[in-house]
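Chemist: Need the 3D shape of this:
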Amino acid sequence: MVDTGHKMVRAVHGGLDLAELRRLGLDPRAVLDFSSSINPLGAPPGVMNAIADVNIAAYPDSDCLELREALGGSLNLEPDRILVGNGSTELIHLLATAFLSKGDGAVIFGPAFGEYLAACAAQGVEPVELVANEADDFRWDIAEACQSIRELRPGMVFLCNPNNPTGLYLDEDKVRRIAAAASASGVLVLDEAYVSFVDGAWDSRPLLEISNVVLLRSMTKDYALTGLRLGYMLSSPEVIAGVKARQYSWSVNAAAQAAGVMCLGRQDHLEQGREAVRIGKAYLVDALVSMGLKCRVGAANFLLASVGDATTIRLRLLKEHGICVRDCASFGLPGYIRIGVRKMDDCRRLVAALDKALSDG
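Modeler: Okay, here's the model as predicted:
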């Protein structure tokens, strides 16, 4: 085995851990998963039919042409400005491979998705984290952040908008200021994995006029294609070509591509999911605040709740109630859990279980 000298970092994610469930004697089918934040309505009707029509004896299209054309039509962009990946995670790592090398700098707006750090570490890069101020509702001082970026001159800046796990959603002016600071020396990766669930989201596509800006989107979350893995990035043709050159052939399987094309014809399903999030989130916030919990209510399809010892509460909910929430210790927030919004019946069950789990402590 070749020692690259790079420190490898494995990111922590939401979702059910089958090995853990087996140790606890739990049936995965009986566990309610609030740790993943996806469309609460599940995948659109017809997805399974689209998958069933796939010829699994044939190689998938390595260029994802039909899906890129469908995305281009939906977004009013040329297909050469779109790259499809096996989830946003693959694209994050490909971007780091394309634009970072040992000795480069990188900046992460934190707390943040763990794959940004993992992607940097794989390239031998130790990023600087600009940590949000918890006392100021997890906000950043944008002027100070831009000054830091100009001084550090990083090869890559990672910004998730809305942020995971706080849900903070920055307006266009703030993001443009960050983009201007970042593009002077490197690439701004604007991760919009949850933007489809934001009410009144601003259109970020004009940012692509700025050199070295990348937008990341997640069809996995928009259409609950979690088991298929499907994401895409938007950027200049030059950036797309540079990243594509590093992508393994057939990384996006045929079933995922077929599902993606089908889902793009069901924008109504996404709109209905956004409405379900609005209703479920309002209920959860009211219920949790009534319990005396401090909640960070952001713009995304999840909320952040302060529960004291998040690891203990998560395990108690899982073992005693068959409910999984996201322990935010890996985000550097050991007192918080992240709760994805699900259908109302599920939300009611969570509230009752959380009330009991907290009182039992």
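
Chemist: Every contact and neighbour count from this point should use C-alpha atoms.
Modeler: Fine.

Chemist: So Ser196 sits against Tyr223, correct?
Modeler: No - under the criterion of C-alpha atoms under 8 Å, Ser196 lies out of contact with Tyr223, with a separation of 10.0 Å.

Chemist: Quickly list what's touching both of these two.
Modeler: In terms of C-alpha atoms under 8 Å, 6 or more residues apart in numbering, Ser196 and Tyr223 are both contacted by the residues Leu270.

Chemist: Those two: which is more packed in?
Modeler: Comparing Ser196 with Tyr223 by neighbour count (other C-alpha atoms under 10 Å), the higher total belongs to Tyr223, at 26 against 22.

Chemist: which helix is the longest one in this protein?
Modeler: helix 267-290 (DSSP state H).

Chemist: Next, the buried residues of that helix.
Modeler: 269-270, 273-274, 276-278, 280-281, 283-285, 287-288 (16 or more other C-alpha atoms under 10 Å).

Chemist: I have a second one here; can you model it like the first so I can compare?
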Amino acid sequence: MVDICRGCVSNLKKYVPGRTEEEVKKEFGLDKVVKLASNENPLGPSPKAVEAIKDYASKVYVYPDGSYRKLKEKLSEELDISFENITLGCGSDEVIKLIGETFLDPGDEIVTAWPTFPIYKHIAKLMDANVVEIPLKSFKHDLNKMADAITDKTKIVFICSPNNPTGTIVTQDEIEGFLNKVPDDVLVVFDEAYVEYVESDDFADALKLFKDNKWNNKKIVTLRTFSKIHGLAGLRIGYGITSPEIIEPIEKVREPFNVNSVAHEAAIASLEDKEHIEKSRKENFKEKKYLQKTLKTLGFEAEDTEANFLNVKSPFCDMELFDELMKKGIIMRPGSLLGLPGYFRLTVGKEKDNRYLCDKIKEILAERKGNDANAMNN
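Modeler: Next comes the predicted model:
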């Protein structure tokens, strides 16, 4: 490590992205590879968004409108909030980073669950702040213990709902009890990247909490993204919703032109295509149920989820399954890399890809059974 590097940076762990289809094809000499590892929308972006991307391609020599007024006005209309309540980022990841850079001093604390989205921890450590991790309880946030963990050093609490990698949510009753315990000077950040996939009536919608006068004294931030159901992960665009008092210092930290013009136009067009969003929701629900049912018959246990991925318990080592599936052209995310050894995270894909996955799992199980039989005979 370079000697002049900040000490907290020296201790950071580098993010390791999942394998790409091209890498796996080349390594194993495969013609077909199905990626079910990164929770993308298998239907892709809205056709309207694609057209917007094409239409704007010739204009990319011009800097974006740094205020991003058009998208903010569209979001304001869609979500029934004020223009001044919105900040944009290069993915919601960047909004998380901006929050950390704006509010965390060395020695401050954040409280978060574990396992959950690792960027919260990463950003805290980048700012030389301390991380208090509260283990999940039955794969869900243990909000009682998270509230008990808050001290006078706590600046931010991060709540991922639906949670990545488990797909679980926090309920309205749970979050109201939690907020009643949180001091008014602590920022409560709700990461709702998968909110459009939620079906439960008990889901604690952070945007509704933010708009509820009952919680006016609380510092609530809602994070959402165009990477998941909108299918714009490659364009990197997300947003945060909170009070102008919190937006103002974040805007001082945000770099100008942090969202590119193509992403801006595609996001506006995507919001206009309600049909594509509903189609994506329905397809996810149908295929999620298929995978849960089929995997159960094969000896796997898929937990209930409110997202577009499954947290699945494997009957054998998740890293072994990861390797064996990859050799057959399936990429998933082993739980050992996510803090859940013995499990794996599986994106709900297209109908044909989900059936291809199940066929390959059947092949692996048959091969393992044959290998076990041969070992016994020998």
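
Chemist: Now the TM-score, please.
Modeler: Put the two chains on top of each other and the TM-score (TM-score structural alignment, normalised by the length of the first structure) is 0.92; 354 aligned residues with a C-alpha RMSD of 2.0 Å.

Chemist: Return the residue of the second structure aligned against Ser88 of the first structure.
Modeler: The alignment partner of Ser88 of the first structure in the second structure, by TM-score structural alignment, is Ser92.

Chemist: my read: its match touches Gly240, true?
Modeler: Yes - contact criterion C-alpha under 8 Å: Ser92 of the second structure and Gly240 qualify, at 7.3 Å.

Chemist: what touches both of the two?
Modeler: 223-224.

Chemist: The stretch 201-350 of the second structure: strands as residue ranges?
Modeler: Here the stretch 201-350 of the second structure has its strands, by DSSP state E, counting those that start in this stretch, at 219-225, 238-241, 301-302, 309-313, 330-331, 333-334, 343-347.

Chemist: Reformat these as CSV; add distance to Ala204 of the second structure.
Modeler: Formatted as CSV, the strands of the stretch 201-350 of the second structure follow (distance: least, C-alpha to C-alpha, whole Å):
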stretch, distance to Ala204 of the second structure
strand 219-225, 11
strand 238-241, 15
strand 301-302, 23
strand 309-313, 19
strand 330-331, 32
strand 333-334, 27
strand 343-347, 23
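
Chemist: who wins for proximity to Arg69 of the second structure among the ones you listed?
Modeler: Among those, strand 238-241 comes nearest to Arg69 of the second structure, with 13.0 Å by C-alpha to C-alpha.

Chemist: how big's the offset between that closest one and the first structure?
Modeler: In the superposition against the first structure, strand 238-241 of the second structure averages 0.6 Å from its aligned positions (mean C-alpha distance after the TM-score superposition for the first structure).

Chemist: Where does that strand end up in the first structure?
Modeler: Using TM-score structural alignment, strand 238-241 of the second structure pairs with 231-234 in the first structure.

Chemist: Mind listing residues that contact the matching stretch?
Modeler: 81-88, 91, 208, 214-220, 240.

Chemist: Could you write me a ChimeraX select line covering just the buried ones among those?
Modeler: Here is the ChimeraX selection string for the buried members of the contacts of stretch 231-234 of the first structure, based on 16+ other C-alpha under 10 Å:
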select :81,82,83,84,85,86,87,88,91,214,215,216,217,218,219,220,240
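
Chemist: Please pull up the equivalent of Leu291 of the second structure in the first structure.
Modeler: By TM-score structural alignment, Leu291 of the second structure lines up with Leu284.

Chemist: correction: Pro256 of the second structure
Modeler: By TM-score structural alignment, Pro256 of the second structure lines up with Ser249.

Chemist: list the contacts for its match?
Modeler: Counting by C-alpha under 8 Å, 6+ apart, Ser249 of the first structure has contacts Ser62.

Chemist: ok, Ile169 of the second structure to Glu306 of the second structure distance?
Modeler: As defined by C-alpha to C-alpha, to the nearest Å, Ile169 of the second structure lies at a distance of 7 Å from Glu306 of the second structure.

Chemist: Comparing those two, which residue is more hemmed in?
Modeler: Ile169 (26 against 23).

Chemist: SS state for that one?
Modeler: Following DSSP: H, G, I helix; E, B strand; the rest coil, the label given to Ile169 of the second structure is coil.

Chemist: so what corresponds to it in the first structure?
Modeler: Ile169 of the second structure maps onto Tyr169 in the first structure, by TM-score structural alignment.

Chemist: what does Arg224 of the second structure give?
Modeler: Match for Arg224 of the second structure (TM-score structural alignment): Arg217.

Chemist: so how far is Leu354 of the first structure from its match?
Modeler: For Arg217 of the first structure, the distance to Leu354 of the first structure (C-alpha to C-alpha) stands at 32 Å.

Chemist: Select, out of the strands of the stretch 201-350 of the second structure, the one closest to Glu40 of the second structure.
Modeler: For those, proximity to Glu40 of the second structure was assessed by C-alpha to C-alpha; strand 343-347 is nearest, at 7.4 Å.

Chemist: Secondary structure element holding Arg355 of the second structure?
Modeler: Here Arg355 of the second structure is covered by helix 351-377, with elements defined by DSSP states H and E.

Chemist: what residues are up against Tyr120 of the second structure?
Modeler: Per C-alpha under 8 Å, 6+ apart, neighbours of Tyr120 of the second structure: 96, 112, 158.
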